[in-house]
Structures are given as structure tokens and as C-alpha cells.
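1. give me coordinates for this.
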Amino acid sequence: MRLALAADVAAVRELVRAAFLVYVPRIGREPAPMGVDYAAVVGEGRCWVDVGDDGRIVGMIQCAVADGFLEVETVAVAPEAHGRGVGSRLLAFAEERARELGLPEVRLCTNEAMTENIAYYPRRGFREVGRTTQHGYRRVFFAKGIVGPDG
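-> This next block holds a predicted model:
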């Protein structure tokens, strides 16, 4: 896992597009992560990438410090890397980042139509904390408390 560089922007954009394209028919439009300005996100130091053995980016996570928690704004895994632990590594990274920053919680949301994610996050220790519609997207919110280094 490493901080994304300006040279990674095109690959991050392509990865997010590939990861979220399957949801377009379900939602009826592009999911929000497909419209993000990743050049700005990378430039702000809010994007990390998981690089595979072959040097290709197989996962990305976009995080921001919010009011008392770490917000995972986007997490994406290359379709060809599904089932290889990339998503778990990305979420573990977010948890470690929150711990390093002294934040007690990681939060994220997914679209209601992304049923795989709604099943996935609880298996990783996240609990559903709410549902609402924002910007025309039906969102499901999750949170996970972070245990400090002392247990």
C-alpha cells in the first residue's frame, strides 16, 4: 500500500470505472465515485493504492479525516483481483490510518443497490448505522469502532 502519485491518476480513474461499471444498470446512472476528480484527490494526498506483484494498481482507497472519525470516501478493487484479499487490505489500511491519527471510528457508505457491499462490510466488522438519500443516491452508512494500540 502506498500513497497515490500524480502518475497514478489515470490508472486510479480506470480502476474505479472498471470496479463500479457493473452498478450503472442497477442504479440507473454512474455511481458517485465514477465522477470524482481523482487528480484533485491524489493531489490532496487522500488516495492510496494497492499495487500487485506485476506493478499494476489492483485497489484504491480514498480517505479523509472528518469530525472525529476517518471517512472512507471510495474503495475500489479491480474486477480481476476480486477474491484475493485486496478489499480486506484496503479496509485494514483505513483502520490502521484511523488508529495512527487517534480517531476512534472508520465510517463509509455504499449505494443501496450495491448489495454485495451491504453483505461485505458487516463481515469486516462494520455495523449499519443508517440509510438516507443524498444527491439522488440511496445510501447505506456503516461504522466500525477502532481499538487503540493498547487494546
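2. C-alpha from now on. contacts and neighbour counts both.
-> Will do.
3. find the residue at the geometric middle of the chain.
-> Closest to where the C-alpha atoms of the chain average out (CA atoms, centre = their mean) is Val75, at 1.9 Å.
4. I figured that one hits Ser88, correct?
-> No - applying CA atoms under 8 Å, one finds Val75 not in contact with Ser88, separated by 10.4 Å.
5. helices of this structure, start to end?
-> Here the chain has its helices, by DSSP state H, at 9-20, 24-27, 38-43, 86-100, 115-123.
6. okay, angle between the last one and helix 86-100 too, please.
-> Interaxial angle of helix 115-123 relative to helix 86-100 (axes from the mean of the first three to the mean of the last three CA atoms, to 10 degrees): 50 degrees.
7. for the comparison step, fold the sequence that follows:
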Amino acid sequence: MWMSGAMSETMPPMLRPAVPEDVAAITDLVVTAFAQYTPLIGKPPAPALYDYAEIVARGRVTVAVRGAAVLGVVFIYPEEDGAMMLDVLAVSETARGQGLARRLIEAAEAQAGDEGAALMRVYTNEVMAGPQALYPKLGYHETHRGESDGYQRIHYEKAL
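-> Next up, the predicted model:
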């Protein structure tokens, strides 16, 4: 069935594992989404510096897509103690306010649970107000604050 552009724009983005062909779009999305924080931090946020080709190759990246457009991304990895770390969450400006961050986090939590993790951790920079509001709404509680890798971070966790 043919679908008009207007109708396809109203469909919710589909979540799927990232593939190598997504790397350029993921990199652009993350760099753009985090650029607003560079002046506040004094340097680019860590996710803007990652090698997404290497990360996607690990098979731990989920993207939200509508057609060919990557609208959101989440990256998780296991920690040595069996917990899972939610390391990158980014949503495009055009897709914000539609619950996409929540969907990506829920997908990451489901993947973590499927892999046997009982705990999800995440941290954000102290200048990023959006994540500081979002994570507690989704059941995460702050565990500590401190400097790591030259960034002032707030750490959260949630039992899965």
C-alpha cells in the first residue's frame, strides 16, 4: 500500500539494531544533539567523540528510524559486575517531545534484562538538565556525583 509523506510522518519511529550503514547518521545525530552542551562544559561531551563504527560493530546500538532517517539512538554495554551501562542516548531535534527517549531506554532495559543484567546504570553531565529530569521519571535514582574523564557527572541506577 502506498503511503503519503504526511501519513508516514505520523507513524511512530521503528526501533531496530543499528547496522554499519547507520554509522554516519548516528554520528551526525549524536554530534548535533550534544553540540548545545559544548559551550557549557568547555569541550565536546564524551559521546560526541566516540567511534560509532566500532560501537555499532559490537551489536549494542539500537536506532529509532522513520524511513531512512535515524531519529534516535541508544548504546549499552555490560559492566564487569554484571550491570548494564546505558552510555549514549540521543534523539533528533525533530523527534523530541514524542516519547522517543523513553522508548529507547525501555528497549535498552529490555535488552539488558534479556542478557541477565539486574541493574541498569547511566550517567549524565551536571549541565544536562533534560536527562536529570528524565531518568528519575523512569525509575532511576541518583547514586553519586563526581568527576570522571574530565567531566562532572551525575550517576544513576535502576533495578531491572
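8. let me see the TM-score of these two.
-> Here the TM-score of the superposed chains, computed with TM-score structural alignment, normalised by the length of the first structure as the reference length, equals 0.93; 145 aligned residues with a CA RMSD of 0.9 Å.
9. picking up where we left off before, which residue in the second structure aligns with the residue nearest to the centre of the first structure?
-> Using TM-score structural alignment as the criterion, Val75 of the first structure maps onto Leu89 of the second structure.
10. do Arg99 of the first structure as well
-> Per TM-score structural alignment, Arg99 of the first structure is aligned with Gly113.
11. which one is its match nearest to, not counting chain neighbours?
-> Counting by CA to CA, 6 or more residues apart in numbering, Gly113 of the second structure lies nearest to Leu160, which is 6.5 Å off, once chain neighbours are set aside.
12. coming back round to it: want to throw the helices of the first structure into a markdown table with mean neighbour count and distance to Val49 of the first structure?
-> As requested, the helices of the first structure are exported to a markdown table (neighbours: other CA atoms under 10 Å; distance: least, CA to CA, whole Å):
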| stretch | mean neighbour count | distance to Val49 of the first structure |
| --- | --- | --- |
| helix 9-20 | 19 | 8 |
| helix 24-27 | 13 | 24 |
| helix 38-43 | 18 | 10 |
| helix 86-100 | 18 | 8 |
| helix 115-123 | 14 | 19 |
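13. save those as a markdown table, and put in distance to Phe141 of the first structure too.
-> Output for these, formatted as a markdown table (distance: least, CA to CA, whole Å):
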| stretch | distance to Phe141 of the first structure |
| --- | --- |
| helix 9-20 | 18 |
| helix 24-27 | 17 |
| helix 38-43 | 22 |
| helix 86-100 | 15 |
| helix 115-123 | 9 |
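14. minimum distance to Met1 of the first structure: which of these has it?
-> Among these, the nearest to Met1 of the first structure by CA to CA is helix 86-100 (8.0 Å).
15. follow-up on the earlier one: looking at the helices of the first structure, which is closest to Pro79 of the first structure?
-> That would be, of those and by CA to CA, helix 9-20, which comes in at 5.9 Å.
16. so stretch 9-24 of the first structure corresponds to what in the second structure?
-> Stretch 9-24 of the first structure corresponds to residues 23-38 of the second structure when matched by TM-score structural alignment.
17. so how far is the matching stretch from its chain's centroid?
-> From the chain centre to the centre of stretch 23-38 of the second structure is a distance of 11 Å (CA atoms, centre = their mean, to the nearest Å).
18. and the helices of the first structure: which comes nearest Gln134 of the first structure?
-> The minimum distance between Gln134 of the first structure and the helices of the first structure falls on helix 24-27, with 13.3 Å, by CA to CA.
19. average gap between that closest one and the second structure?
-> Its matched residues in the second structure lie on average 0.9 Å from helix 24-27 of the first structure after superposition (mean CA distance after the TM-score superposition for the first structure).
20. contacts for that helix?
-> For helix 24-27 of the first structure, the external contacting residues (CA atoms under 8 Å, 6 or more residues apart in numbering) are 30-31, 113.
21. nearest residue to the match of Val75 of the first structure other than its sequence neighbours?
-> Nearest in space to Leu89 of the second structure, with sequence neighbours left out and distances taken as CA to CA, 6+ apart, is Val74 at 4.5 Å.
22. residue in the first structure paired with Leu134 of the second structure?
-> With TM-score structural alignment as the criterion, Leu134 of the second structure pairs with Tyr120.
23. count the residues that sit near Arg2 of the first structure.
-> Residue neighbour count, defined by other CA atoms under 10 Å, stands at 10 for Arg2 of the first structure.
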